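Participant: dropping a prediction and its sequence here:
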Amino acid sequence: MTSPDSGVPRLVIAAPSSGSGKTTVATGLMAALAGRGLAVSPHKVGPDYIDPGYHALATGRVGRNLDAYLCGPELVAPLFLHGARGCDIAVVEGVMGLYDGAAGEGELASTAQVAKLLRAPVVLVVDASSQSRSVAALVHGFVSWDPEVRIGGVILNKVASDRHEVLLREAVDSVGVPVLGVLRRAAPVDVPSRHLGLVPVAERGSDAVEAVAAMGAQVAAGCDLEALVGLARAAGPLPGGSAPWTPGPVPTLPHARMRSRGGTPIPSRPGKKSPQRVAIAGGPAFTFSYAEHTELLAAAGAEVVTFDPLRDEELPEGTQGLVIGGGFPEVYAAELSANEGLRKSVAELALSGAPVAAECAGLLYLCRELDGLPMCGVLDASARMSERLTLGYRDAVAVSDSALAGAGTRLRGHEFHRTVVEPGAGAAPAWGMRAPERRVEGFVERGVHASYLHTHWAAEPGVARRFVERCRTS
């Protein structure tokens, strides 16, 4: 294991564009390295919740996001080091094309920016299925575009034949960039997609396990793992002054109280006051959450328990606060609607004034109905599927005082959905969007804060502290 002071060995897996095979290669590399006995730290550039699930399956560690827009460039290295504690090597999967970032913001939130912030070498995954010698021009362009981005090698993906491989290698050699792997098409590696991207791990069960194993086997057979590890070790130290991010004073056992219901127990901070019990929705319908949120809640004094709205018929006993993150309630609308006991339990908690934080899927679940099926009825609003994809970063300010933030608090977030809620905002909206368009959105009612906006609480740790304090006083 390598200490943060000397620099965690690390690689960034990037591509010229989406669809080139980044997830297959990054997940497969994580699995292959873990299979060799290395402790692998998995990371994903951007706000994506789904890829980290596959990363976690490959490594046995929590997949973590590195988002320079949501958290700010200054937190990228600290969050990276937090996730990489005790690891031998870190693999960072990029987002979109290498130089693609937040719209209209230059390099902000791009894979290239994160690679520079981490001083990490980049491995470029190239979809070579429809080219031969032209790959040299493509690689040369990406290598020369930004001299601060170090592209240490190329992995050629979707190669058709031995002859095709020879032509591609000759072309890339002329650019002076080493070919670190060649992968052929392999059906078992394909991961099914639907309206918002890949199907999450939690919904696929053994199929996901088999897919990740196939990715690992393909990368192990087609890539030079020794050269990739050597490149990662050549990353060198992180920028001066970088220290791991910390959520706060979370204790270790046996002093922490541990409770669970349908999920993983989280340690809570001991003290004279009993911890506030916060329930977090999980299971196949609610798979979108950042690990740091749970860590921040625990550090603020919460006893965090998870539950599955598809299975559990009531909230965990003694719940004082509720967090319902993102996911796919539209896929499980019938099952969620049929669980009347839990819908009633959620409504009773919300009506009592207890703090409830709901993002995107959570917003839909709190509505009166979703695609005509009864939901919790906490909000006098109706939700339905839409043909239109709403996607992008948002610059927002809290309009109303809530359990999450005081009015005027500014946060950056991300929207990603194909649903519509009518009306889109309540009498006390949650957020006022500053960019890219000005509008109000979401609902603040009693202790409820419900919105489409996904936020990363590491950017404003006061969110978790405020939420837990409201649990204590409501």
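Facilitator: That came through fine.

Participant: every contact and neighbour count from this point should use C-alpha atoms.
Facilitator: Fine.

Participant: for the stretch 201-350 of the chain, just list every one of the helices.
Facilitator: 201-204, 206-222, 225-233, 291-299, 333-338, 340-351 (DSSP state H, counting those that start in this stretch).

Participant: endpoint to endpoint, stretch 189-201 covers what distance?
Facilitator: 14 Å (CA to CA, to the nearest Å).

Participant: what comes up buried for that stretch?
Facilitator: Of the residues in stretch 189-201, Val189, Val191, Val199, Pro200, Val201 count as buried by neighbour count, 16 or more other CA atoms under 10 Å.

Participant: the second one contacts Val199, doesn't it?
Facilitator: Yes - under the criterion of CA atoms under 8 Å, Val191 lies in contact with Val199, with a separation of 7.4 Å.

Participant: what's the farthest-apart pair in the buried residues of stretch 189-201?
Facilitator: Val189 and Pro200 (14.6 Å; CA to CA).

Participant: separation between the spatially closest residue to Leu198 that is not a sequence neighbour and Arg204?
Facilitator: Distances taken as CA to CA, 6 or more residues apart in numbering put Pro192 closest to Leu198, at 5.9 Å, once the chain neighbours are dropped. Distance, Pro192 to Arg204, using CA to CA: 10 Å.

Participant: ok, now Leu297?
Facilitator: Distance from Leu297 to Arg204, by CA to CA: 29 Å.

Participant: looking at the two, which has the bigger crowd around it?
Facilitator: Per other CA atoms under 10 Å, whichever of Leu297 and Arg204 has more neighbours is Leu297, with 29 against 15.

Participant: test my guess that that one contacts Val304.
Facilitator: Yes - between Leu297 and Val304 there is a contact under CA under 8 Å: 7.3 Å.

Participant: can you get me a residue count around the closest residue in space to Arg133 that isn't next to it in sequence?
Facilitator: Excluding the flanking residues, the one nearest Arg133 by CA to CA, 6+ apart is Ala171, at 5.1 Å. Residue neighbour count, defined by other CA under 10 Å, stands at 19 for Ala171.

Participant: presented hereafter is structure B, for comparison with structure A:
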Amino acid sequence: MGFIKLPRIMIAGLGGDSGKTFVSCGLLRYFMDKGLEVSGFKKGPDYIDSAWLKLASKKEVRNLDTYLIPKNEIIKSFIKNGTACDISIIEGNRGLFDGYDSKGSHSTAELAKLLGCPVVLVLTVKKITRTSAALVLGCKLMDKDLNIAGVIINQLAGKRHESIIRETIEDITGIPVIGAIPKLNSEVMPSRHLGLITPDEYELAENAIKISAKAINDYVDTEKLLNIAKDSSLIQDYKNESDEKNSSLTISQRKNKIRIGYFCDRIFSFYYPENLESLADLGVELIKISSYNDKILPEIDALYIGGGFPESNIELLTSNKELMMSLKSAVESGLPVYAECGGLIYLGESINIDGKNHQLSGILPIKFMMSKKPMGHGYSEAIVDNDNPFFSNGTVMRSHEFHYSFIDESAPYVKTCLKVQRGVGAIDKRDGIIYKNVFGTYLHIHALGFRQWAEAMLNQANKYRVELCRHKKMQ
């Protein structure tokens, strides 16, 4: 094991809606436009902010979360994807010290310390002046092992406002103010629910990235920020023996290229890149499917339906009855399907939105309702306690959930295989809805923290192909 140099910075805030994504996207695009090699990361379980960072950097963005992923895997992922980059930008989530519990476990601050990463605090200063210094000082004193190396003040009212805040913060805390962004005239990145809308759903998304990059150019001392990143401590580089391991199952199946499809469009876009890569690493051929353009399910051995916002695009989604019928027929013939959150909704009978019922695929005998508030939000953990096609009893699934939908209590009995020990789940602290070779869940997993998932997908896909070949020979 050795130590390597990786220029890096953590963009943190005091809470949600503080401008972290705007600043992070702006920095990525600004440095990229200047010819620097950049990499973007997002702390925490998140798909939408990551999608904005991906648009800004024009490359895959990795999530780093110590609840979902073991610490050694986080370090390896960061090194793997940050090596050879001039700067890595990590966007924090929520407030700097907000985490799993009162001690701040799994917080942005804990991730920054794990990666030896200097922190730049984005501070919204709307309708405050000297109090801003108290907020920064509180963060500095809260954890003296944390390196808060700079502050970017956001939503300034004017020059006098900036002058008072800059002088107060620097005099009282000793932390330099390296940027001062004024309040913009309009909402650059529109919000929905508890966060931003996805860039795929926003026609002005690219323009929003350009506006953020211009704001960085005009109002942030980028040379100072880059020097802070370059002054990051050395980071330990080490490998896990498991990196070199390949199962005999993987080697044998590489010869026949198992095909696994996944919905990939503006409706279903919630996939951690590592989940798809973990399948590809096992020799799987990944087949993109549009939930609204493709009328017939392609020839595949299994299907993965990730999360998204089917409820926000319900008319477009439900207009494609042909694909729903095609999938339902394949499920009845034994096609393995793994569906998360929005994917689970797709498999249901219907969803009621604002009093109107919309018919879905009808694969699972459940009906969904939409709530005005989150029905499940945050980290979750479940244990397998019932037979199912994918995981053995006793398997622990660390995950996260975020959904405004819920299953109508009048739904008939459905078989479940997960006992939810933390979180809400689907029905009465249960989840993992099973029908034939379908596994539907509200819980999102990350493949780096739940490595059984990719092997399970491959196993089921291989069994289905074998059975299908056997059936064809008998005809």
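Facilitator: That came in fine, so what should we check first? Here the structure is a predicted model, which is why all the values come from computation and not from measurement.

Participant: overlay them and tell me the TM-score.
Facilitator: Put the two chains on top of each other and the TM-score (TM-score structural alignment, normalised by the length of structure 1) is 0.90; 452 aligned residues with a CA RMSD of 2.3 Å.

Participant: how about the strands in the stretch 251-400 of structure 1?
Facilitator: Remark: strands assigned in the stretch 251-400 of structure 1 by DSSP state E, counting those that start in this stretch are 276-281, 302-307, 321-324, 356-359, 369-370, 373-374, 382-398.

Participant: thinking again about what came up before, give me whichever of the helices of the stretch 201-350 of structure 1 is most buried.
Facilitator: Compared across the helices of the stretch 201-350 of structure 1, helix 291-299 shows the largest average neighbour count, a mean of 23 (mean count of other CA atoms under 10 Å).

Participant: how about that one, aligned to which bit of structure 2?
Facilitator: Mapping helix 291-299 of structure 1 onto structure 2 (TM-score structural alignment) gives residues 273-281.

Participant: average distance between the matching stretch and structure 1?
Facilitator: With mean CA distance after the TM-score superposition for structure 1, stretch 273-281 of structure 2 departs from structure 1 by a mean of 0.5 Å once superposed.

Participant: residue in structure 2 matching Val455 of structure 1?
Facilitator: No, residue 455 of structure 1 isn't Val; it's Thr. By TM-score structural alignment, Thr455 of structure 1 lines up with Ile445.

Participant: and what of Phe443 of structure 1?
Facilitator: Checking TM-score structural alignment: Phe443 of structure 1 goes with Ile433.

Participant: mind checking how far its match is from Tyr338 of structure 2?
Facilitator: Counting by CA to CA - Ile433 of structure 2 and Tyr338 of structure 2 are separated by 10 Å.

Participant: overlap in contacts, the two.
Facilitator: Phe439, Gly440 (CA atoms under 8 Å, 6 or more residues apart in numbering).

Participant: just the buried residues of stretch 189-201 of structure 1 now: which is nearest Gly216 of structure 1?
Facilitator: For these, the nearest to Gly216 of structure 1 is Val189 (9.3 Å; CA to CA).

Participant: these two touch, right, the closest one and Thr24?
Facilitator: Yes - at 7.1 Å, Val189 of structure 1 counts as touching Thr24 under the criterion of CA under 8 Å.

Participant: now for the two: what residues contact both?
Facilitator: Common neighbours of Val189 of structure 1 and Thr24 (CA under 8 Å, 6+ apart) are Met215.

Participant: on contacts alone, who are the packing partners of the longest helix belonging to structure 2?
Facilitator: In structure 2, taking DSSP state H as the definition, the longest helix is helix 452-474. Helix 452-474 of structure 2 is packed against helix 273-281, strand 302-305, with contacts defined by 3 or more CA pairs under 8 Å, 6 or more residues apart in numbering; DSSP states H and E.

Participant: now for the ones you listed, which one comes closest to Leu27 of structure 2?
Facilitator: Comparing those under CA to CA, the one sitting nearest is helix 273-281, at 22.0 Å.

Participant: for the corresponding residue of structure 2 for Thr24 of structure 1, pull up the helix or strand it's in.
Facilitator: Aligned counterpart of Thr24 of structure 1 in structure 2: Phe22 (TM-score structural alignment). Assigned by DSSP states H and E, Phe22 of structure 2 belongs to helix 20-33.

Participant: average gap between that helix and structure 1?
Facilitator: Counting by mean CA distance after the TM-score superposition for structure 1, helix 20-33 of structure 2 comes out at 0.9 Å.

Participant: what range does the helix or strand following that helix cover in structure 1?
Facilitator: Next in sequence after helix 20-33 of structure 2, counting helices and strands by DSSP H and E, comes strand 38-43. Alignment of strand 38-43 of structure 2 against structure 1: residues 40-45, by TM-score structural alignment.

Participant: before we move on, what about stretch 144-152 of structure 2?
Facilitator: By TM-score structural alignment, stretch 144-152 of structure 2 lines up with residues 147-155 in structure 1.
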